[in-house]
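Novice: A structural model of the following input is requested.
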Amino acid sequence: MRAAGTAFEVAVHEEAVLGEGPAWDPATDRLLWIDVLNSRVHTYDPATGRRTLRRTDQHVGAVRPRAGGGLVLNLRDGVGLLDPDDTFRWLHREPVPGRRANDAAVAPDGSLWAGTMRYDEAAGGGTLSRVTGDGTAEVLLDDVTVSNGTGWSPDGRLMYYVDTPTRRIDVFDVRDVRDVHDDARGAGAAGGGRITGRRPLAVIEDGAGFPDGLCVDADGCVWVALWDGAAVRRYTPSGELDRVITLPVPRVTACAFGGPDLTDLYITTARVGLRAPHPLAGSLLVVPGAGRGVAQPAFAG
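Specialist: From the prediction side, this is the model:
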């Protein structure tokens, strides 16, 4: 194991309550990220330093670019679309009292895999659902506590997933539906296939924090942010810990590769629940040249 690019920089100094969900938008060359509990969607252009801020009408768990322009939002009451002209409309609305949206990711087929959790973090109160561009929604996992990081291997054959209290990064096989008619481990459709064979890739040891958001690099390695762990870790496809980025902020929430060459690792942080937050808690951080990212698909809706 070795340290990797530990010379982080502050991309955006911000006091986000719960900064989350960084995502690079190649169509605009800017980074998208959110403040969940302040209901804010941020953008950041690293070339110019220009920032924008948009407030949503309810808590927002994730934001991702759309193939036709605009944004898709994982919101408290469901999934909504923001058009390029700033017009909002619901794509799939399913309000559940006491529940809110959390992390989400776009699968290789362009569908949104949207997570939820209860505000009180009650065990089993969350879900992971697949939402297509026409608004069709299917629950894939229905016994989730805090649905968090979701990502796919570069070849699309593996899916990685975090339910934070388990302390695990889990991995699923993504298989053609014709191969799994009799597979009792099947856990829902994934475009033309299913996710099956859930198993741990890695377990975060006691005292090292809890796994939160994640991303996958061009080598197939999984980078995971550690809530209350003040770090981002990289695990190889075999589950070996081989890199650690140590940060001064305890509540590290998510990470994503960005920049024109997808070599800079952007990291979101939070200050919620901290009695004496570090001055950078809630800021957007970046580690230049941390690795090689993979271009992420836009939402097909």
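Novice: from here on, just use CA atoms for contacts and neighbour counts.
Specialist: Will do.
Novice: what about residue 165, which SS state?
Specialist: helix (DSSP: H, G, I helix; E, B strand; the rest coil).
Novice: strands along the stretch 51-200 of the chain, start to end?
Specialist: Under the criterion DSSP state E, counting those that start in this stretch, strands of the stretch 51-200 of the chain are mapped to 51-55, 60-65, 71-75, 78-82, 88-93, 99-106, 112-118, 126-131, 137-144, 147-152, 158-163, 168-176, 189-190, 193-203.
Novice: how about residue 90, what does it touch?
Specialist: When contacts are counted by Cα atoms under 8 Å, 6 or more residues apart in numbering, residue 90 touches 78-81.
Novice: same check on residue 224?
Specialist: 149, 211-215, 232-234, 254-255.
Novice: next: residue 229.
Specialist: Neighbour list for residue 229: 207-210, 250-252 [criterion: Cα under 8 Å, 6+ apart].
Novice: would you format the strands of the stretch 51-200 of the chain as JSON lines with distance to residue 10 included?
Specialist: Shown next, in JSON lines, are these (distance: least, Cα to Cα, whole Å):
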{"stretch": "strand 51-55", "distance to residue 10": "14"}
{"stretch": "strand 60-65", "distance to residue 10": "21"}
{"stretch": "strand 71-75", "distance to residue 10": "25"}
{"stretch": "strand 78-82", "distance to residue 10": "28"}
{"stretch": "strand 88-93", "distance to residue 10": "31"}
{"stretch": "strand 99-106", "distance to residue 10": "23"}
{"stretch": "strand 112-118", "distance to residue 10": "28"}
{"stretch": "strand 126-131", "distance to residue 10": "32"}
{"stretch": "strand 137-144", "distance to residue 10": "33"}
{"stretch": "strand 147-152", "distance to residue 10": "23"}
{"stretch": "strand 158-163", "distance to residue 10": "26"}
{"stretch": "strand 168-176", "distance to residue 10": "27"}
{"stretch": "strand 189-190", "distance to residue 10": "37"}
{"stretch": "strand 193-203", "distance to residue 10": "29"}
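Novice: also this sequence, please, to line up against the first:
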Amino acid sequence: MTAPYEVAVRAEATLGEGPTWDPATGRLLWVDILGMRVHSYDPSSGRRTIRTTDQHVGAVKPRADGGLVLNLRDGVGLLDPDDTFRWLHHDPAPGRRGNDAAVAPDGSLWAGTMRYDEAPGGGTLSRLTGDGEATTILPDVTVSNGTAWSPDGRRLYYADTPTRRVDVFDYDHDSSGIHNRRPLAEIEKGAGFPDGLTVDADGCVWVALWDGGAIHRYTPSGALDRVIPLPTPRTTACAFGGPDLTDLYITTARAGLPAPHPLSGSVLVIPDAGRGLPQLPFQG
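Specialist: Okay, here's the model as predicted:
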């Protein structure tokens, strides 16, 4: 299936990532990881803002009481509404940085890391509470990426990019733990690598394909039922946004491309692509 796309934000992000709709402000948040920038975009007015960070920033999410939580190179930090920065969990490790992150049904932040050299097993997926308590959920991850929950909160979907798989776990609401890991879908060779992902109101999983120039949608049983080709080869992540959560926003990257497409690094949008789920803010 082909789908018409529009350019939401024309940019030249080195590594655009992590689109997140903030319903409290009606804005799309996203980051340029290597450019050390946090972006916001208001589609109703076209207004954009850019904040520069002091180090590489893997993800940004809104907080329940205002401000932002940032998955940074050296740990997870909080940006208060007055722009004051403080560390929630400071955990620097040489050669490692924060990558994708997501907010769980209980309001905790599940933050991924990876090594800059992408050494196998050099990253983790950790759960952070609002008081800064950190628990390693998955050790020995290579490139921790897309993380999202099913509409009923009983399933966690996850991509460790080099595996070429989207895996699914059972999620325990009482313990906030996961178990029973199994593959949901495997990306065929030559079709790219699974990067960021999101789940829609029907429980289907939308996956951005790095070096695949496309979005794939998989049913809860793992069947591929939609392919949306895009002109930008390094498609990095996707999320539903807009007042009715029906517009699919897609981040892209220029990093590593000898001849980037003119839209590489921009944020694309597919209007009325489906219906997304409300994303919870971080309770911290």
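Novice: which of the strands of the stretch 51-200 of structure 1 sits closest to residue 43 of structure 1?
Specialist: strand 51-55 (5.2 Å; Cα to Cα).
Novice: hang on, the earlier thing: from the contacts of residue 229 of structure 1, which land in helices?
Specialist: Among the contacts of residue 229 of structure 1, none falls in helices (DSSP state H).
Novice: so which of those wins on neighbours?
Specialist: Counting neighbours by other Cα atoms under 10 Å, the top entry in the contacts of residue 229 of structure 1 is residue 252, with 34 neighbours.
Novice: name the nearest residue to the counterpart of that residue in structure 2, ignoring sequence neighbours.
Specialist: Residue pairing (TM-score structural alignment): residue 252 of structure 1 is matched to residue 235 of structure 2. The shortest distance from residue 235 of structure 2 to any non-neighbouring residue, by Cα to Cα, 6 or more residues apart in numbering, is to residue 252 (4.6 Å).
Novice: ok, the one you found to residue 212 of structure 2 distance?
Specialist: To residue 212 of structure 2, residue 252 of structure 2 is 11 Å away according to Cα to Cα, to the nearest Å.
Novice: identify the contacts common to the two.
Specialist: With Cα under 8 Å, 6+ apart as the test, residue 252 of structure 2 and residue 212 both reach 234-235.
Novice: picking up where we left off before, how about the contacts of residue 229 of structure 1, which pair is most distant?
Specialist: Comparing all pairs in these by Cα to Cα, the longest separation belongs to 207 and 252, at 14.6 Å.
Novice: can you tell me what part of structure 2 stretch 68-80 of structure 1 aligns to?
Specialist: Mapped onto structure 2 using TM-score structural alignment, stretch 68-80 of structure 1 spans residues 65-77.
Novice: what are the buried residues along that stretch?
Specialist: Buried residues in stretch 65-77 of structure 2, defined by neighbour count with 16 or more other Cα atoms under 10 Å: 66-77.
Novice: and stretch 87-95 of structure 2, by the same measure?
Specialist: In terms of neighbour count (16+ other Cα under 10 Å), stretch 87-95 of structure 2 has its buried residues at 87-89.
Novice: and those as JSON lines, adding distance to residue 112 of structure 2?
Specialist: Formatted as JSON lines, the buried residues of stretch 87-95 of structure 2 follow (distance: Cα to Cα, whole Å):
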{"residue": "87", "distance to residue 112 of structure 2": "16"}
{"residue": "88", "distance to residue 112 of structure 2": "15"}
{"residue": "89", "distance to residue 112 of structure 2": "13"}
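Novice: which of these sits closest to residue 247 of structure 2?
Specialist: Of all these, residue 247 of structure 2 sits closest to residue 88, with 32.1 Å by Cα to Cα.
Novice: trace the closest one over to structure 1, please.
Specialist: Residue 88 of structure 2 maps onto residue 91 in structure 1, by TM-score structural alignment.
Novice: then residue 155 of structure 2?
Specialist: Match for residue 155 of structure 2 (TM-score structural alignment): residue 158.
Novice: give the closest residue to its match in space, chain neighbours not counted.
Specialist: Closest to residue 158 of structure 1 by Cα to Cα, 6+ apart is residue 173, at 4.8 Å.
Novice: the one you found: neighbour count?
Specialist: By other Cα under 10 Å, the residues close to residue 173 of structure 1 number 19.
Novice: before we move on, what about residue 4 of structure 2?
Specialist: When neighbours are counted by other Cα under 10 Å, residue 4 of structure 2 registers 11.
Novice: so which strand or helix has it?
Specialist: Taking DSSP states H and E as the definition, residue 4 of structure 2 sits outside all helices and strands.
Novice: which residues touch it?
Specialist: Contact partners of residue 4 of structure 2, counting by Cα under 8 Å, 6+ apart, are residue 270.
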